[in-house]
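Peer 1: can you look at this prediction? I've put the sequence above it.
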Amino acid sequence: MIAGLPGVGKTSVASALAVRVNAVHLSIDAIEESILGCGLPRGRQVGVAAYEAARAMAELNLPLGRDVVVDAVNDSDEARQTWREAASATGGELRFVHLVVSDYEAHRRRLLGRDRGLVHVPEPEWRDVQSRRAEYAPWVDRHIEIDTSETPVDAVVECVIPRLAG
C-alpha cells in the first residue's frame, strides 16, 4: 500500500514497484476517473466506491498468489481499514509505505503544471494539499516512511523492496 498526499510520487513509485516485483498495480485515481467518466457526480461516495473497487480487485488477485500494490492517499483510518480488511479476508500481508515530501516548496512545485492526463479527476491545488495535510490521520499501523523530496523513483523502489520483506 503506497500512501501519501497528492504530489508525493505515489503512482510513480507504485507503478515502478509493481513492475519490479511483478505485482498488480491498482490506482485509486484511475478508478475514480472511470467512475466519474460514467457520469456520476464528484463527491465522497465516488472516493469510497473507488477504494471498495480496488479492495475487491485486490481480494481477487491475492488468493491467486499475486502481490498487489495500491496507490491511494489513505488519509483516514477508515480508508486504511479497507486494506486491513482485504489482507484479513485473503490471508495476505499488509505493508504500508507512506511517502512524504518534507520540503514544502518542492512539494508545491511538483503540483504546478502537473498533468496526469485525467479528464474527470482534477489536479489538486496547493491549498487542497495543505487542507488534506491538516486533516491527515496519524498512523496507528506500522509503516515505512520515505521522504521523496530529493529521491528519484528508482531509488525509492530500491529502498522499499528489502523493507517490505522484513
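Peer 2: It's in.

Peer 1: okay, CA-based contacts and neighbour counts for the rest of this
Peer 2: Noted.

Peer 1: centre of the chain to the host helix or strand of residue 20, how far?
Peer 2: Using DSSP states H and E, the element containing residue 20 is helix 10-21. Distance of helix 10-21 from the chain centroid (CA atoms, centre = their mean, to the nearest Å) equals 11 Å.

Peer 1: comparison target below:
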Amino acid sequence: MLIVMSGLPGVGKSSIAETLGRRLAVPVLSVDPVEAAMWRAGVGRDQPTGLAAYVVVETLASEILALAQSVIVDAVNDAVEAREQWRGLALRHGVRLGFIEVICSDPLIHRRRLEGRQRGIEGFLEPTWESVQARRARFEAWHEDRLVLDSAKPIADNVQVALAHLDGVP
C-alpha cells in the first residue's frame, strides 16, 4: 500500500506519519530531508530542489513498492500534480492508495507548533508563519477521496482513525 500524507508545514503530519510508520512497521519517506540533502550536496537553493525532492522520494517509494512492501510518503502535497504523481505510482505498482490530509483547526496551536519545532534537519530552514499562510492560500482543492485528520485532537486518536480508514481502502 502507498500511504500519502498531505498538509501544511507544522500541522503535525510528520508526527502522525512517523507514528503510523511505527505501528504498521513501514518506512516513512519525507521530502524535506531529501531537499536539505541536495542543498548540503551543493545543489543551489535557486534550483527546483522541491520538485526534485518529490521525484527522489517517488523513486525510493517505487523501489520499496517493488519489494511488495508498503510505504508512507510525508510531504505537503498541496498541488494537484503532486497528488497525481502518487496516484500514478500506485497504479504502476498495482497497490492500494490512501491519501491522508492533516489539518489543524486551531490556528494558535498550528502557529505554536510551527514556530517551536526543531526537527534537526541539517541545512533546512523552517518556514515562517507568514510563508505557511501564503502556501495555505495557494493550496489546491482536493478532488480525490482522502481521510482528513485534525491534529488539534490527540495523536493517538488520529492514528487509530487512520488505521481504521486504511484497512478499508480498496
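Peer 2: Yep, that arrived. Note that the structure is predicted; figures quoted are calculated from it, not measured.

Peer 1: ok, back up a step: which strands or helices does the helix holding residue 20 of the first structure pack on?
Peer 2: strand 2-3, strand 24-27, strand 68-71, helix 153-165 (3 or more CA pairs under 8 Å, 6 or more residues apart in numbering; DSSP states H and E).

Peer 1: which part of the second structure matches it?
Peer 2: Mapped onto the second structure using TM-score structural alignment, helix 10-21 of the first structure spans residues 13-24.

Peer 1: residue 47 of the first structure pairs with which position in the second structure?
Peer 2: Residue 47 of the first structure maps onto residue 50 in the second structure, by TM-score structural alignment.

Peer 1: can you pull the contacts of its match?
Peer 2: Residues near residue 50 of the second structure by CA atoms under 8 Å, 6 or more residues apart in numbering: 31, 35.

Peer 1: straight-line length of stretch 132-149 of the first structure, end to end?
Peer 2: Stretch 132-149 of the first structure has an end-to-end distance of 18 Å (criterion: CA to CA, to the nearest Å).

Peer 1: give me the residues contacting that stretch.
Peer 2: 5, 8-9, 75-77, 95-103, 106-107, 156, 163.

Peer 1: again, only using 6 Å
Peer 2: Under the criterion CA atoms under 6 Å, 6 or more residues apart in numbering, residues 75-76, 96-101 lie in contact with stretch 132-149 of the first structure.

Peer 1: any chance of CSV for the helices and strands packed on helix 10-21 of the first structure, columns distance to residue 86 of the first structure and mean neighbour count?
Peer 2: Listed next are these as CSV, based on distance: least, CA to CA, whole Å; neighbours: other CA atoms under 10 Å:
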stretch, distance to residue 86 of the first structure, mean neighbour count
strand 2-3, 15, 24
strand 24-27, 13, 21
strand 68-71, 11, 25
helix 153-165, 17, 14
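
Peer 1: okay, the ones you listed in JSON lines with distance to residue 35 of the first structure next?
Peer 2: As requested, these are arranged in JSON lines below (distance: least, CA to CA, whole Å):
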{"stretch": "strand 2-3", "distance to residue 35 of the first structure": "21"}
{"stretch": "strand 24-27", "distance to residue 35 of the first structure": "13"}
{"stretch": "strand 68-71", "distance to residue 35 of the first structure": "17"}
{"stretch": "helix 153-165", "distance to residue 35 of the first structure": "28"}
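
Peer 1: before we move on, back to that, average distance between the match of helix 10-21 of the first structure and the first structure?
Peer 2: Following the fit onto the first structure, the mean deviation recorded for stretch 13-24 of the second structure is 0.9 Å by mean CA distance after the TM-score superposition for the first structure.

Peer 1: which positions in that stretch come out as buried?
Peer 2: 13-14, 16-21 (16 or more other CA atoms under 10 Å).

Peer 1: stretch 38-56 of the first structure too?
Peer 2: Neighbour-count burial for stretch 38-56 of the first structure [16+ other CA under 10 Å]: 46-48, 50-55.
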